[in-house]
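Engineer: Give me a 3D structure for the following:
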Amino acid sequence: MKPSLRFFLAGFLLLILQTGLCYGIKWIALSKTSLALALNQTQHCKQLEGLVVSQVQLCRSNLELMQTIIQAAREVIKTCRKTFSDMRWNCSSIELAPNYLLDLDRGTRESAFVYALSAAAISHTIARACTTGDLPGCSCGPIPDAPMKMKKSGSQANKLMHLHNSEVGRQVLKASLEMKCKCHGVSGSCSIKTCWKGLQELRDIALDLKTKYLSATKVVHRPMGTRKYLVPKDIDIRPVKETELIYLQSSPDFCMKNEKVGSHGTQDRSAWRERENPRSQYSRQCNKTSNGSDSCDLMCCGRGYNPYMDKVVERCHCKYHWCCYVTCKKCERTVERYVCK
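Structural biologist: A predicted model of the protein is given here:
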């Protein structure tokens, strides 16, 4: 990896982890960058939302990497929303970047997941860009670490929490490497086999992190000797495990809307907001036949649910034509769906 790119990665990974004003995940606002922005001139960096001054300076010095970083931000939002689509907290507030609600602006279990996913996503996207040749000059050279700078007092615990969870995300990414092989030989024989380690899809990594989210450990910032450390709140006889997500602040149950605590709620508010679109993100669907977290009982917090009929248009009666294309017709059917009261 050429020196400028290597030091940019180190600097950018450092700066996106600044926690004083929730800088650590403000960069996800890059997902809003217009596709029409070419990002081939240094003045374009000022048009990028969510970057602090130091990050804008790094952008100017390394324009070739910014499209990859922007793609990583889009992947974080898409993957987070999909991973939690069956939960009361469905990661919808991540789209408010860089102005988050308290679910992501405090040291919650939810922010723990987003920090871990963000760290994994940026490394995943850069690695993919390197292997496909979109980032020339990549190599396996190590990225130097740097200390995290603080922006205000009293945030040491948040700093340690976000550093820890970001490292968990990168470790899950590293552990997800799987061996892939390709055979070479006459008539499909495998006389020669080429093998390499490849990345899993980001959605699979997110599912691993979701499991860690569900079993995350609440911690406190407690003196141990001459320094303070994060230790499990209820079982502080052991140190925090390097493989577990940790959080400092308890979360609400996300049943009712309360923006003061960062909860959108799961109730159907289409009656006064979006009557014509019951499928909006504000009207949470539930699964009537499920026993999991997306069940109408759990998703609706015992309030019950309302059914509605939805028209679905899908491809049907597909035919393969020699050679080589497929034609399909469009069929419409009506399905019953359910939204929380």
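
Engineer: contacts, neighbours, all on C-alpha from now
Structural biologist: Noted.

Engineer: which one is Arg106 nearest to, not counting chain neighbours?
Structural biologist: Among residues not flanking Arg106 along the chain, Gln249 sits closest, at 7.0 Å (CA to CA, 6 or more residues apart in numbering).

Engineer: Look up how far Asn99 lies from the one you found.
Structural biologist: 19 Å (CA to CA, to the nearest Å).

Engineer: and what of Asp134?
Structural biologist: Distance from Asp134 to Asn99, by CA to CA: 31 Å.

Engineer: Pull the number of nearby residues for Lys319.
Structural biologist: 11 (other CA atoms under 10 Å).

Engineer: now it, what's its secondary structure?
Structural biologist: For Lys319, the secondary structure call by DSSP: H, G, I helix; E, B strand; the rest coil comes out as strand.

Engineer: Neighbours of the residue nearest to Arg106, how many?
Structural biologist: Neighbours of Gln249 under the rule other CA under 10 Å: 16.

Engineer: quick one: it from Asp103, how far?
Structural biologist: Gln249 is 9 Å from Asp103, where distance means CA to CA.

Engineer: for comparison, sequence B:
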Amino acid sequence: MGHPTAAVLLCQLGLSAAIQWLPDQFQMCRRNLEVMHSIVRAARQTKDVCQKTFADMRWNCSSIRRAPSFGPDLRKGTRESAFVFALAAAAVTHAIAQACASGELPLCSCASIPSEVPGPGFRWGGCGDNLHYGLQLGSAFADSPLKSSKLGTQALRAMNLHNNAAGRQEGMGRQGGTVLSDSLDTKCKCHGVSGSCSVKTCWKGLPDLGEIASDLKSRYLAAIKVTHRLVGPRKQLVPKETDVRPVTETDLVYLINSPDYCTPNPQLGSVGTQDRPCNKTSVGSDGCNLLCCGRGYNAYTEEVVERCHCKYHWCCYVVCKKCRRKVERYVCK
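Structural biologist: Predicted structure coming up:
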């Protein structure tokens, strides 16, 4: 791992779903220094994937850039906070599970061979993602700070813990299953003469984090507003509106409404949509009407250089010319 200072820096860079670091999380970090590279990878993936997933919406995940020093919109129990916590929790589990399979971590290795009988034409082999270890360590790292009374209200902690678990549930399987062996994709490699694929070696692997984020975005759009109140002997998260179905373990939940993100408002964590590029012909969230919040848009012309008139030469390269063309762009007023 190198110098202890480097290890501490990795601890500080690591992104859990926590808003701030607490002593017990630092201790856990120091006890598991070899995992910190995976945590840092998960932090970077969370930021990149979140911004890519919401690039066409008013809230484009820009507030995650300062993580773990989140802005107000990610500290107050909003729908956006629900998504970020869920994605971060999934990313940590994802990164650790894949690090086990790639041999990066000394305390874990490939997942166990699946118990199900292989189908015709393939056999179990390879090195599957160790989801069991990823869930075990990932949940401990992401959830431990949220169990402290020093971090936010009881309702906010309950919300974040629920969304952490929902993110890991999504990472376990897009069908929401709870049996680990059923939650992973079957991935295969072909063997045989001249690539005939007469025999396939298969293993269980996690879906791409971008796929998980896309599914979580659907849950974000359908998130349930909740309140934290006594149900029987203990407090639970229940829907704010009485006509809404009960909360399930795969739902994302939030406590307060979000700003509309149309105009800058530092107190609410909104940076506004002014100067954001928009799509003039789209009727979706990236369309100029919705993204610009009815303010209108400005048009400008840009010259782009592209490869064109490409020809294949035997053997074996392609030669292209460079063509210039003008394209019209649109940005929100």
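
Engineer: just to revisit the earlier point, what helix or strand does the equivalent of the residue nearest to Arg106 of the first structure over in the second structure sit in?
Structural biologist: Gln249 of the first structure maps onto Ile256 in the second structure, with residues paired by TM-score structural alignment. Per DSSP states H and E: Ile256 of the second structure is located in neither a helix nor a strand.

Engineer: quick one, what contacts Ile256 of the second structure?
Structural biologist: Lys76, Gly77, Thr78, Arg79, Lys225 (CA atoms under 8 Å, 6 or more residues apart in numbering).

Engineer: counterpart of the first one in the first structure?
Structural biologist: So that's Lys76 of the second structure. Residue pairing (TM-score structural alignment): Lys76 of the second structure is matched to Arg106 of the first structure.

Engineer: Please tell me how far its match sits from Pro136 of the first structure.
Structural biologist: Arg106 of the first structure sits 38 Å away from Pro136 of the first structure, going by CA to CA.

Engineer: Who has more neighbours out of those two?
Structural biologist: For Arg106 of the first structure versus Pro136, the count of surrounding residues by other CA under 10 Å is larger for Arg106: 23 against 15.

Engineer: now for Lys225 of the second structure: what does it line up with in the first structure?
Structural biologist: Taking TM-score structural alignment, Lys225 of the second structure has Lys218 as its aligned residue in the first structure.

Engineer: Helix, strand, or coil at its match?
Structural biologist: strand.

Engineer: Wait, it touches Glu244, no?
Structural biologist: No - with contact defined as CA atoms under 8 Å, Lys218 of the first structure does not reach Glu244; the gap is 10.4 Å.

Engineer: Now Leu230 of the first structure. Nearest residue, chain neighbours left out?
Structural biologist: His221 (4.6 Å).

Engineer: Could you report the neighbour count for that neighbour?
Structural biologist: Per other CA under 10 Å, the neighbour tally for His221 of the first structure reads 18.

Engineer: same deal with Ala121 of the first structure?
Structural biologist: Residue neighbour count, defined by other CA under 10 Å, stands at 27 for Ala121 of the first structure.

Engineer: can you check Thr263 of the second structure too?
Structural biologist: Residues near Thr263 of the second structure, counting by other CA under 10 Å, number 15.

Engineer: what do you get for Val283 of the second structure?
Structural biologist: Val283 of the second structure: 12 surrounding residues under other CA under 10 Å.
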